[in-house]
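Engineer: Just the structure for this:
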Amino acid sequence: MTASIEKLRIDRQLDEALACGADPLHLVEMFGVAESTGIKYANAARQLLSTPIEDHLAGRVHESRSPRSR
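Structural biologist: Predicted coordinates for the structure are as follows:
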């Protein structure tokens, strides 16, 4: 799979959202994104953090939960 700049950016922002406890203000400050974008990534991180790992491993996490589909 080829990684594009856009995919890398999305991955980095979501990774940071997971690492910072899904704090949207941290994401706004860290990446200089709009508040709505920080909230979007924080919500996606919260969803991932609240989903059992078994669901992730079994492929039962829906694409609608990812930041790109919002």
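Engineer: all contacts plus neighbour counts: C-alpha atoms, from now on.
Structural biologist: Will do.
Engineer: OK, contacts around E29?
Structural biologist: Residues near E29 by C-alpha atoms under 8 Å, 6 or more residues apart in numbering: none.
Engineer: Equivalent analysis for L27, please.
Structural biologist: By C-alpha under 8 Å, 6+ apart, the residues touching L27 are 13, 16-17, 33, 38.
Engineer: One more sequence to fold, the one below, so I can look at both together:
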Amino acid sequence: IGELDEFMLQAESRLKEPVCDGDYQALVQVMGYLLAIRNRQTSTDQLFEPVIDVVNLLEQYGETLPECVHMQLE
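Structural biologist: Okay, the predicted model is just below:
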């Protein structure tokens, strides 16, 4: 999860930087991050499936979790 957090911080930082008109290198970098995000989506979703299963099980037994937990898992 630490590696995922680091990746997300790097990607977010780079995607927030403006790409100037004609800056091909910056455009390629942004496209690279977008591709990396897309490629990691399935593995990231699979990483959190057990957590989602536990949350669902807890709810079946009447336990409620804060809304922020549900938002973070989406």
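Engineer: TM-score for this pair?
Structural biologist: TM-score of the superposed chains, computed with TM-score structural alignment, normalised by the length of the first structure, equals 0.33; 33 aligned residues with a C-alpha RMSD of 2.8 Å.
Engineer: Which element, helix or strand, includes K40 of the first structure?
Structural biologist: Using DSSP states H and E, K40 of the first structure maps to helix 35-50.
Engineer: and if you look at V28 of the second structure?
Structural biologist: helix 24-60.
Engineer: What lies in contact with the next helix-or-strand element following that helix?
Structural biologist: Next along the chain after helix 24-60 of the second structure, taking DSSP H and E as the criterion, comes helix 67-73. For helix 67-73 of the second structure, the surrounding residues in contact (C-alpha under 8 Å, 6+ apart) are 48, 52.
Engineer: could you pull out the helices for the first structure?
Structural biologist: 5-19, 24-31, 35-50, 53-57 (DSSP state H).
Engineer: which of those helices is buried the deepest?
Structural biologist: Among these, the stretch with the highest mean neighbour count (mean count of other C-alpha atoms under 10 Å) is helix 35-50, at a mean of 19.
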